[in-house]
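**Student:** Curious how this folds, go ahead:
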Amino acid sequence: MKKTAFITGTTSGIGREIAREFAKHNIRLILCGRRQERLDELQTELNSLTETHTLNFDVRNNEKVAAAVASLPENFQTIDILINNAGNAHGKDSIQNGSVDDWDAMIDINVKGLLYVSKAIIPQMVEQKSGHILNIGSSAGKEVYPNGNVYCASKHAVDALNQGMRMDLHAHGIRVGAINPGLVETEFSDVRFKGDTERAEKVYQGYQPLTPQDIAEIAYFIVSRPAHVNVADLMVMCTAQASNTILKKS
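**Tutor:** This next block holds a predicted model:
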């Protein structure tokens, strides 16, 4: 039976690659993001592989999240898989020098956005007594690092929410799990350093980081397990990374 996946943050990085990987396996896709042009490009790319539908909204706006989900056409309304991928880091400052705007952005996207999307999708999963939620966390949700303060706190919240969701939803036959990547080469650092490309590029120099495709393949492995198997919490790092503060560079 063909499944439908709702994926947030598909306009770049890990979310886009998860969509591509799922399309290879004929999973119907609801592609979500804030940049309609990129959504259109991805939809055009994947339409030959599977059915797709795009939703343009910002996860930080609860009303728009709810309206977007309510607008889904009938053949996309039964959601089997939810990938909570949308997230960002803003700035890398000490706590005393941090920007309140950066703090708000990270908490609103990484924590509240995940909650808003989940709240919009979970009731129909409870009603159908099945579903699979995969939360994309971070190694920063397991181990704090210097100048990571609020970003790490937001990803620790994702870790806690992942555990809480699993406890609350297991009685309804809903699987809940998380992938917590270490260093993955995406637009992540460009966003964190606000367009300082030189600084962003240095993050990934001197070693082989993970790629978005690595995470996408893991995501498909998780959602394709038999119904009795739930990958509850998975940490993945590149070989050069031993922890958030230990990295072997050439």
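**Student:** going forward, measure contacts between C-alpha atoms and count neighbours the same way
**Tutor:** Fine.
**Student:** What are the buried residues along stretch 122-140?
**Tutor:** 122, 124-126, 130-140 (16 or more other Cα atoms under 10 Å).
**Student:** For C32, see how far away the closest residue to I95 other than its chain neighbours is.
**Tutor:** Among residues not flanking I95 along the chain, N149 sits closest, at 6.4 Å (Cα to Cα, 6 or more residues apart in numbering). Using Cα to Cα, to the nearest Å, N149 is found at 28 Å from C32.
**Student:** ok, R192 - contacts?
**Tutor:** By Cα atoms under 8 Å, 6 or more residues apart in numbering, the residues touching R192 are 88-92.
**Student:** Please identify the buried residues of the one helix or strand M165 maps to?
**Tutor:** Taking DSSP states H and E as the definition, M165 sits inside helix 149-169. Across helix 149-169, burial judged by 16+ other Cα under 10 Å covers 149-159, 161-163, 165-166, 169.
**Student:** Okay, helices next: where are they in the chain?
**Tutor:** Along the chain, counting by DSSP state H, helices occupy 13-24, 36-46, 62-70, 100-106, 114-128, 149-169, 188-192, 197-202, 212-223.
**Student:** want to put them side by side, so please do this one too:
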Amino acid sequence: MSGIFSTSRLFNKTALITGASGGIGAATAILFARAGANVIVAARRKEQLSVVAEGCRKANKEGGTGQGGRVVEVVLDVADRRGVDGIFDKLPADFRKIDILVNNAGLVYGTDHVGDINETESDTMFNTNVMGMIHLTQIFVRHFKQNNAGHIIQLGSVAGREGYAGGSIYCATKHALHGFTVALMKELVNTPIRVTEVQPGMVETSFSVTRFRGDADKAKSVYKGIQPLVAEDVAEDIVWAASRKEHINVAEIFVLPVNQASPNIAYRSDQ
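**Tutor:** As a prediction, the model looks like this:
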């Protein structure tokens, strides 16, 4: 890992990661801390945030940077606009200048086809994956413009590049995120603010357990016969993009397991 982050570019930078209580968000927070960044871990699950925060502190010590590595926990539901509006009030004064926003919070429910979709679940996906993301990003665009610096990193998906049966709502949310992100980068082209979208394919986390409404066996079957990405793989891409020189913007990273070519094309060893 040290070879990826061999410079001091992230030392004492402050990164806020949403959806940081587990999976890609937690792995990203820990890797930022290892690289010497200060980290704000934000998520709905308060009890899990403490575990992640401790992981960040441990990683910073192991990283041996000697700088940064401070951690703040913030209970935040990105779909709650009032809570999002008060984000800076929840932070200590010395954490209110943020350099990097990682919009990682997101979820998916079900594999239902159109006509059978649960509209409450559909609303939850859009409110979290799209509307919450947009609202938080607007706040941070203003913050970054005031500071004349900043980096917005979006967690997209292969589902934002290509639709697939049984994923219509999730694909729609990630297509929306992609379109928003491309437009945002163009709007900010006359500023030093960077915009990156990371688009992973199969990643084995608790994300699939949520999709199958708590059925861990069904979630596990998604990865049968293939070695998927894990949360740390995607975290490396996120933190690598953030650690580039300030004049470099990594606009898009599309990352797949070696045996996956699209949402529906994958080679499995049992085939």
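**Student:** Post the TM-score for the overlay when you can.
**Tutor:** Here the TM-score for the pair of chains, by TM-score structural alignment, normalised by the length of the first structure, is 0.97; 250 aligned residues with a Cα RMSD of 1.0 Å.
**Student:** Could you report the distance from the residue nearest to the spatial centre of the first structure to G98 of the first structure?
**Tutor:** By Cα atoms, centre = their mean, the first structure has its centre lying nearest to N85, at 1.2 Å. According to Cα to Cα, N85 of the first structure stands 25 Å off from G98 of the first structure.
**Student:** ditto for A240 of the first structure
**Tutor:** 29 Å.
**Student:** Could you tell me the end-to-end distance of stretch 90-104 of the second structure?
**Tutor:** Using Cα to Cα, the two ends of stretch 90-104 of the second structure sit 19 Å apart.
**Student:** actually stretch 123-140 of the second structure, not the one I wrote
**Tutor:** For stretch 123-140 of the second structure, the end-to-end distance is 24 Å (Cα to Cα).
**Student:** Where in the second structure does the longest strand along the first structure fall?
**Tutor:** Longest strand in the first structure by number of residues (criterion: DSSP state E): strand 174-181. Under TM-score structural alignment, the counterpart of strand 174-181 of the first structure in the second structure spans residues 193-200.
**Student:** Residues contacting that stretch, please?
**Tutor:** Residues contacting stretch 193-200 of the second structure (Cα under 8 Å, 6+ apart): 144-145, 148-158, 160, 178, 181, 184-185, 188, 234, 237-238, 241, 249-256.
**Student:** again, only using 6 Å
**Tutor:** Applying Cα atoms under 6 Å, 6 or more residues apart in numbering, the external contacts of stretch 193-200 of the second structure come out as 149-158, 185, 249-256.
**Student:** swap in stretch 6-18 of the first structure?
**Tutor:** 30-33, 38-39, 82-86, 186, 212-213, 216.
**Student:** Buried among those residues? Make that a PyMOL selection.
**Tutor:** Selection of buried members from the contacts of stretch 6-18 of the first structure for PyMOL, criterion 16+ other Cα under 10 Å:
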select buried, resi 30+31+32+33+39+82+83+84+85+86+186+212+213+216
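**Student:** which one of the contacts of stretch 6-18 of the first structure sits closest to T52 of the first structure?
**Tutor:** I30 (5.9 Å; Cα to Cα).
**Student:** Map that closest one across to the second structure for me.
**Tutor:** Looks like I30 of the first structure aligns to I40 there (TM-score structural alignment).
**Student:** Report the separation between that match and H143 of the second structure.
**Tutor:** 16 Å.
**Student:** same deal with E236 of the second structure?
**Tutor:** Where H143 of the second structure is concerned, E236 of the second structure sits at a distance of 26 Å (Cα to Cα).
**Student:** where's the corresponding residue of the second structure for H228 of the first structure relative to T14 of the second structure, distance?
**Tutor:** Residue correspondence to the second structure (TM-score structural alignment): H228 of the first structure is matched to H247. Noted for H247 of the second structure: a distance of 19 Å to T14 of the second structure, by Cα to Cα.
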